[in-house]
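> Generate a structure from the sequence data that follows.
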Amino acid sequence: VALQKVLTQLPANYPHPILLIQHMPAAFTPTFATRLNSLCKIEVKEAESGDQLKPGCAYLAPGGMQMMLERGGAYGRIKVIAGKADMNYKPCVDITFASASKVIGGDVLAVVLTGMGADGREGARMLKGIGATVWAQDEASCVVYGMPQAVTAAGIATKSIALEHMAESI
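Here you go, the predicted model:
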């Protein structure tokens, strides 16, 4: 619901690519991406290895896999790999954020929305360490304040924003 609320407010000419990491099983991500695509002005698709990042397109990490970036094209290219069996999250926000820090550097806005656990905190720390901007959803508008709280409590998030104001802030 949080992703839908933010993504549906972005204009068709949104000038940047978007990476989406949602803790979701593999059976659900293709349908979720298709549903978001039907509701949004931007394009939303389930990410595939080799996808060239392009402005106005959101790439949803496939469930059960890890989404990383590699150099290639103007913005980078997606690489989808199987996650290690012992990983708690597949996809994992920390892995995607860490990959973005290496490929894109500090020219990133990382936004951590409602979710359980602390996934995203260490990747956000890496991004912030090289000059990226990190925002978190505020506690009052979260269903579960775990992930946003982890980046906020660690002093990584520079802003705490209500879900209803996130799209306009972005």
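> contacts, neighbours, all on C-alpha from now
Noted.
> got the residue ranges for the strands in the protein?
For the chain, the strands identified by DSSP state E occupy 18-20, 43-46, 57-60, 65-70, 77-82, 109-112, 133-137, 159-161, in order along the chain.
> Buried residues, stretch 95-103. List them.
Within stretch 95-103, the residues that qualify as buried are 95-101, 103, counting by 16 or more other CA atoms under 10 Å.
> and L127, how many neighbours does it have?
Under the neighbour criterion other CA atoms under 10 Å, L127 is assigned a count of 27.
> sorry, back to before: need the strands of the chain in a markdown table with mean neighbour count, can you?
Supplementary listing: the strands of the chain in a markdown table, determined by neighbours: other CA atoms under 10 Å:
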| stretch | mean neighbour count |
| --- | --- |
| strand 18-20 | 22 |
| strand 43-46 | 22 |
| strand 57-60 | 22 |
| strand 65-70 | 23 |
| strand 77-82 | 18 |
| strand 109-112 | 21 |
| strand 133-137 | 24 |
| strand 159-161 | 18 |
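> Turn those strands into TSV, including distance to V151.
Converted to TSV, the strands of the chain look like this (distance: least, CA to CA, whole Å):
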stretch	distance to V151
strand 18-20	17
strand 43-46	26
strand 57-60	21
strand 65-70	20
strand 77-82	25
strand 109-112	8
strand 133-137	7
strand 159-161	10
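> just to revisit the earlier point, distance to E164 added to the buried residues of stretch 95-103, as CSV?
Output for these, formatted as CSV (distance: CA to CA, whole Å):
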residue, distance to E164
I95, 27
T96, 25
F97, 24
A98, 28
S99, 29
A100, 26
S101, 28
V103, 31
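> this one next, for a side-by-side:
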Amino acid sequence: MTAATTSAMPADAGVQTVAQAYATADMAAAFLAIDIYARASLEHSLCTVNRYDADAMRVVRLHSSNPQAYPPGGSKDKRGTPWGRHVLLEQRIFVGEGVEAIREFFDDHDAIRDLGLQSVINIPVVYNRECLGTVNFLMTRPKISEADIDSARLAGVLALPAFLALRQAAKK
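Coordinates of the predicted model:
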């Protein structure tokens, strides 16, 4: 499955695709299906999924809808950052609206701007009071609605089984 072949996927087919990815234990396919499923409501231009390494206070990219600009495997140090405290430690959703908000919270704000992105929703994926990672959506529009936040939150919930499977695999 690719983003191009499934970008017009109906919502119910999107849920089925996420379920099928989990049934076959294909976490990469699950993240892609969640990205595509959320696109129907969010109309985002970039989706990334990051695993959180609490010991190093780093996020490591597992999925990107734009691997040329944001390749999987890339990582960012979030120690001592307001964003890291807000999302990773306090486990709160971050909403950034407009170019200035992105400039304030993201070191890679120039790359984000160059992609024409003006708003962001970062969803911490939390289980048993532990942040496992984040699901992130960036849009070309400067404003975020409550419906956008709800859709992004649902995508985070859909990603939880993948994060739990990855955590379990790391313990083996």
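> TM-score of the superposition?
Counting by TM-score structural alignment, normalised by the length of structure 1, the TM-score of this superposition works out to 0.30. Behind it: 100 aligned residues with a CA RMSD of 5.8 Å.
> Out of the buried residues of stretch 95-103 of structure 1, which is nearest to R35 of structure 1?
Top of the list for closeness to R35 of structure 1, among these and by CA to CA, is T96 at 22.7 Å.
> For L36 of structure 1, which of the strands of structure 1 is the nearest?
Comparing those by their distance to L36 of structure 1 (CA to CA), the top pick is strand 43-46, with 6.3 Å.
> helices and strands around that closest one, which ones?
helix 29-39, strand 57-60 (3 or more CA pairs under 8 Å, 6 or more residues apart in numbering; DSSP states H and E).
> How about the contacts made by the closest residue to I78 of structure 1 other than its chain neighbours?
The spatially closest residue to I78 of structure 1, leaving aside those adjacent along the chain, is L69, at 4.8 Å (CA to CA, 6 or more residues apart in numbering). Each residue near L69 of structure 1 by CA atoms under 8 Å, 6 or more residues apart in numbering is listed here: 76-79, 96, 99-100, 103.
> Setting the sequence-adjacent residues aside, check what's closest to L158 of structure 2.
Distance criterion CA to CA, 6+ apart; nearest residue to L158 of structure 2, sequence neighbours excluded, is I34 at 6.9 Å.
> which stretch of helix or strand covers the one you found?
Secondary-structure assignment from DSSP states H and E places I34 of structure 2 in helix 27-42.
> Would you mind getting the angle between whatever helix or strand comes next after that helix and helix 27-42?
Moving toward the C-terminus from helix 27-42 of structure 2, the next helix or strand (DSSP H and E) is strand 46-53. Between the axis of strand 46-53 of structure 2 and that of helix 27-42 there is an angle of 130 degrees, by axes from the mean of the first three to the mean of the last three CA atoms, to 10 degrees.
> Which strands and helices lie in contact with strand 46-53 of structure 2?
Packed against strand 46-53 of structure 2, as judged by 3+ CA pairs under 8 Å, 6+ apart, are the following elements: strand 58-64, strand 130-139.
> Run through who's touching it.
Outside strand 46-53 of structure 2, the residues that touch it by CA under 8 Å, 6+ apart are 31, 35, 58-66, 70, 88, 131-139, 163.
> now that we're looking at E97 of structure 2, how far away is S119 of structure 2 from it?
Counting by CA to CA, to the nearest Å, the gap from E97 of structure 2 to S119 of structure 2 is 5 Å.
> of the two, who's got more company?
Set E97 of structure 2 next to S119 and count neighbours by other CA under 10 Å: S119 wins out with 24 against 19.
> Go ahead and confirm the more buried one touches R103.
No - using CA atoms under 8 Å, S119 of structure 2 is not in contact with R103, being 10.7 Å away.
> quick revisit: could you list every helix and strand in contact with the helix holding I34 of structure 2?
By 3+ CA pairs under 8 Å, 6+ apart, helix 27-42 of structure 2 packs against helix 3-6, helix 11-23, strand 58-64, helix 146-171.
> quick one: buried residues of it?
In helix 27-42 of structure 2, the ones that count as buried by 16+ other CA under 10 Å are 27, 29-40, 42.
> can you put these in a markdown table and add distance to L158 of structure 2?
Below are these laid out as a markdown table (distance: CA to CA, whole Å):
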| residue | distance to L158 of structure 2 |
| --- | --- |
| M27 | 11 |
| A29 | 12 |
| A30 | 9 |
| F31 | 9 |
| L32 | 11 |
| A33 | 10 |
| I34 | 7 |
| D35 | 10 |
| I36 | 12 |
| Y37 | 10 |
| A38 | 10 |
| R39 | 14 |
| A40 | 15 |
| L42 | 15 |
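> Can you pick out the most distant pair from the residues you listed?
Across the buried residues of helix 27-42 of structure 2, the longest distance by CA to CA is 21.7 Å; it joins M27 and L42.
> From the contact counts, what lies against the helix or strand encompassing I121 of structure 2?
Per DSSP H and E: I121 of structure 2 is located in strand 119-127. Judged by 3+ CA pairs under 8 Å, 6+ apart, the packing partners of strand 119-127 of structure 2 are strand 94-97, helix 99-105, strand 130-139, helix 146-171.
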